[in-house]
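S.K.: Attaching a predicted model along with its sequence, questions to come.
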Amino acid sequence: MTHCIDVDIGSVLSPEARDPESDRARMIDDEVHARVEQERQMLANEVHDSVAQSITSVRMRMTMLRDAIARGDTSRAGALATDIDTAIAGVQSGLREIITHFRGAMAAPDLVSALEIAIDELRVVSEVEIDFTNLLGDAKLSAYEEHQMFYIAREAITNALKYAHANCVGVLLIEEQGHIELMVTDNGIGLEQANVRQQGHFGLRIMQERARRLGGTLAVEPCPCGGTRVRLVIPCCPPISGERQ
């Protein structure tokens, strides 16, 4: 009598006998799926924590507005209508920022080239002087790190143009003392006034979350000579087998 035995050949082969390229492909595929899931979770959290809460607030105001109309309190109704209009405008602005963060793709396969393209486009649209200095040298970044840094840089530059009303923006990429740093500075109206203009700003929270996922820190601080500085610092890990994956 013949017995059919189902054996997973890969499970009995020694590590040396397995195809290293297949193992590497599986690892890359698993990493891609994990990163996509992280992005989805970040998007879900941001929608829940910002947009959903704002919509709940609008619904509460709508109930109050109906009550004011029923009582014939036109003054109260007018004030509530204005509040609702302002809140809805804030929700729209927040959604646009979230969509920008999660939709825009790098126009080049590497960080430096993608930033050069994005900065050139922003120069044309804004007619603002944007200076880009790349001092990364031989520093190696993974594709995931490059994508996250690109999104942070683009948001920081856009904020400088949109909220700070800057006419000069500087972007610096540099590796020093065991870390990689991205710095975006502007000569705009300054941090406090910009914060007033961007109340309810959702983009900053996403930038901070991206920095956290990179194992780094993000600081938004006033420049000594005026304006604002956004500074991202991430660890610069030594290459593994000659290359970071």
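M.R.: It's in. Numbering: from 1, shown residues only.
S.K.: For the rest of this, base every contact and every neighbour count on C-alpha atoms.
M.R.: Fine.
S.K.: quick one: secondary structure of E221?
M.R.: strand (DSSP: H, G, I helix; E, B strand; the rest coil).
S.K.: Can you tell me which residue is spatially central in this structure?
M.R.: In the chain, the centroid-proximal residue (CA atoms, centre = their mean) is M207; its distance is 4.2 Å.
S.K.: For this protein, which segments count as strands?
M.R.: If DSSP state E is used as the criterion, the strands of the chain fall at 129-135, 168-176, 179-186, 217-222, 228-235.
S.K.: who touches the shortest one?
M.R.: By that I understand strand 217-222. 190-191, 207-208, 211, 228-234 (CA atoms under 8 Å, 6 or more residues apart in numbering).
S.K.: any chance of those residues in TSV, plus distance to R66?
M.R.: Listed next are these as TSV, based on distance: CA to CA, whole Å:
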residue	distance to R66
G190	41
L191	39
M207	39
Q208	39
A211	44
T228	43
R229	45
V230	44
R231	47
L232	47
V233	50
I234	51
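S.K.: List just the nearest of those to R24.
M.R.: Distance ranking of the contacts of strand 217-222 against R24, using CA to CA, places I234 first at 25.5 Å.
S.K.: got the contact list for the closest one?
M.R.: I234 neighbours (CA under 8 Å, 6+ apart): 179-181, 211, 214-217.
S.K.: The nearest residue to L135 once chain neighbours are set aside: neighbour count?
M.R.: Setting aside the residues directly before and after it, L135 is nearest to I174 in space (CA to CA, 6 or more residues apart in numbering), at 4.5 Å. Neighbour count of I174, defined by other CA atoms under 10 Å: 16.
S.K.: again, but for D67
M.R.: D67 has 14 neighbouring residues, counting by other CA under 10 Å.
S.K.: So it versus P224, what's the distance?
M.R.: Separation of D67 from P224 (CA to CA, to the nearest Å): 51 Å.
S.K.: Pasting the second one now:
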Amino acid sequence: MNYKMIKILILFIPTLTIGVWEFVRHEYLLPYISMELGNWLAPILVFLVSITLLLKLFGKMEELQQQLLKEQAAKTVLQEREIIAQELHDGIAQSLFLLSVKVDRIKNTDNNENSTLYTSLRMTAQQINEYVRQAICSLRQPPQSETLVWQSSIQHLAELFEDESGQRVRIDWNIRDEDLSTKEKVELYSSIREGLQNIRKHADAELISIEGEHIPGGWKVLITDDGKGFTGQPLEYPERFGLKIMKERAERLGWLMKLSREGQQTILCIEKREDVAYAAHSNSNRG
């Protein structure tokens, strides 16, 4: 039932009710009901019809209005995201391209020091450019509705990753939606996405798994892959911008983040415990 039909019914139902009542009263009930009693019964009848029918129509109208407001808000947000994405493309992305062109000029020199500098700068420019392009792509996609189940968002992220990389992703998610605040959902989603991108670029893995489970006082997320692993401390590598951002995000939210190698598997662990989060919050307040 559309908005126009609801308004028509609201206008005509009381009128039709009075008309039907007057017709029945004069044709069939006049010997039994006096004119005075009939006049008293008419508004009562209209009131009862209004309670049973019109209230439902008013409720339906409010639902349609709320739906319209949500659609308008979503459209506004999407337009703003498109504007931001366009500004990123016209500003930062093009500046990075120009930077890459200038860096390529260093390659023409025979100086070994310049050659090493070129390799480092080129890699850095490519990584930053890729992050910016990912941000532009994400901004140009419609934002996920808050009413969607959180696990559906993770499943959608995994499917996109599989389509882009050809790598399989297994999901075992047991964290309830209500156990995560809206901010935690946004930040955790970004961390999982960055973890998957890191695997795609560096791990050369065939099977990847994302697990979310409850632990006493919080939850834990594990991103596991069977790739070639790592040497040293990747979180300390200067060119690993994604891992550094993830680590800073985890510290800001009071989460624990650890990257380890166990057997033939690399495990990225993001963990929240209430005692750790409280201590981190207290330390940040003292600072």
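M.R.: Right, received. Where do you want to start? Keep in mind the model is a prediction, meaning the values are calculated, not measured.
S.K.: Check the alignment and tell me where the residue nearest to the centre of structure 1 lands in structure 2.
M.R.: Alignment note: M207 of structure 1 maps to M246 in structure 2; criterion TM-score structural alignment.
S.K.: Distance check, the residue nearest to that match when sequence neighbours are not counted against N39 of structure 2.
M.R.: Computed as CA to CA, 6+ apart, the closest residue to M246 of structure 2 that is not its neighbour in sequence is S191, at 5.8 Å. Note on S191 of structure 2: its distance to N39 of structure 2, by CA to CA, is 71 Å.
S.K.: Please pull up the equivalent of A79 of structure 1 in structure 2.
M.R.: In structure 2, the residue matched to A79 of structure 1 (TM-score structural alignment) is N112.
S.K.: ok, how many other residues are close to that match?
M.R.: With other CA under 10 Å as criterion, N112 of structure 2 counts 10.
S.K.: residues touching it, list them.
M.R.: N112 of structure 2 sits in contact with no residue, where contact means CA under 8 Å, 6+ apart.
S.K.: and the gap between it and W255 of structure 2?
M.R.: In terms of CA to CA, N112 of structure 2 sits 43 Å off from W255 of structure 2.
S.K.: ok so, going back, who has more neighbours, S191 and N39 of structure 2?
M.R.: For S191 of structure 2 versus N39, the count of surrounding residues by other CA under 10 Å is larger for S191: 20 against 12.
S.K.: Counterpart of S209 of structure 2 over in structure 1?
M.R.: For S209 of structure 2, the residue aligned by TM-score structural alignment is G170.
S.K.: Can you give me the distance of its match to E129 of structure 1?
M.R.: The value you get for G170 of structure 1 to E129 of structure 1, if CA to CA is used, is 8 Å.
S.K.: I'd like the distance between G178 of structure 1 and I234 of structure 1.
M.R.: As judged by CA to CA, G178 of structure 1 and I234 of structure 1 stand 9 Å apart.
S.K.: can I assume L191 of structure 1 is in contact with T228?
M.R.: Yes - applying CA atoms under 8 Å as the test, L191 of structure 1 and T228 come out as touching, 5.7 Å apart.
S.K.: who's more crowded, those two?
M.R.: Counted by other CA under 10 Å, L191 of structure 1 and T228 do not tie: T228 has more neighbours, with 26 against 19.
S.K.: List the buried residues in the strand or helix carrying Q67 of structure 2.
M.R.: Using DSSP states H and E, the element containing Q67 of structure 2 is helix 55-88. Neighbour-count burial for helix 55-88 of structure 2, counted by 16 or more other CA atoms under 10 Å, picks out 57, 60-61, 74, 78, 81-82, 84-86, 88.
S.K.: do the same with stretch 221-231 of structure 1
M.R.: Neighbour counts over stretch 221-231 of structure 1 (16+ other CA under 10 Å) mark 222-223, 227-231 as buried.
S.K.: and if you look at stretch 66-74 of structure 1?
M.R.: In stretch 66-74 of structure 1, counting by 16+ other CA under 10 Å, buried: A68.
S.K.: which residues make contact with that stretch from outside it?
M.R.: By CA under 8 Å, 6+ apart, stretch 66-74 of structure 1 touches 76-77.
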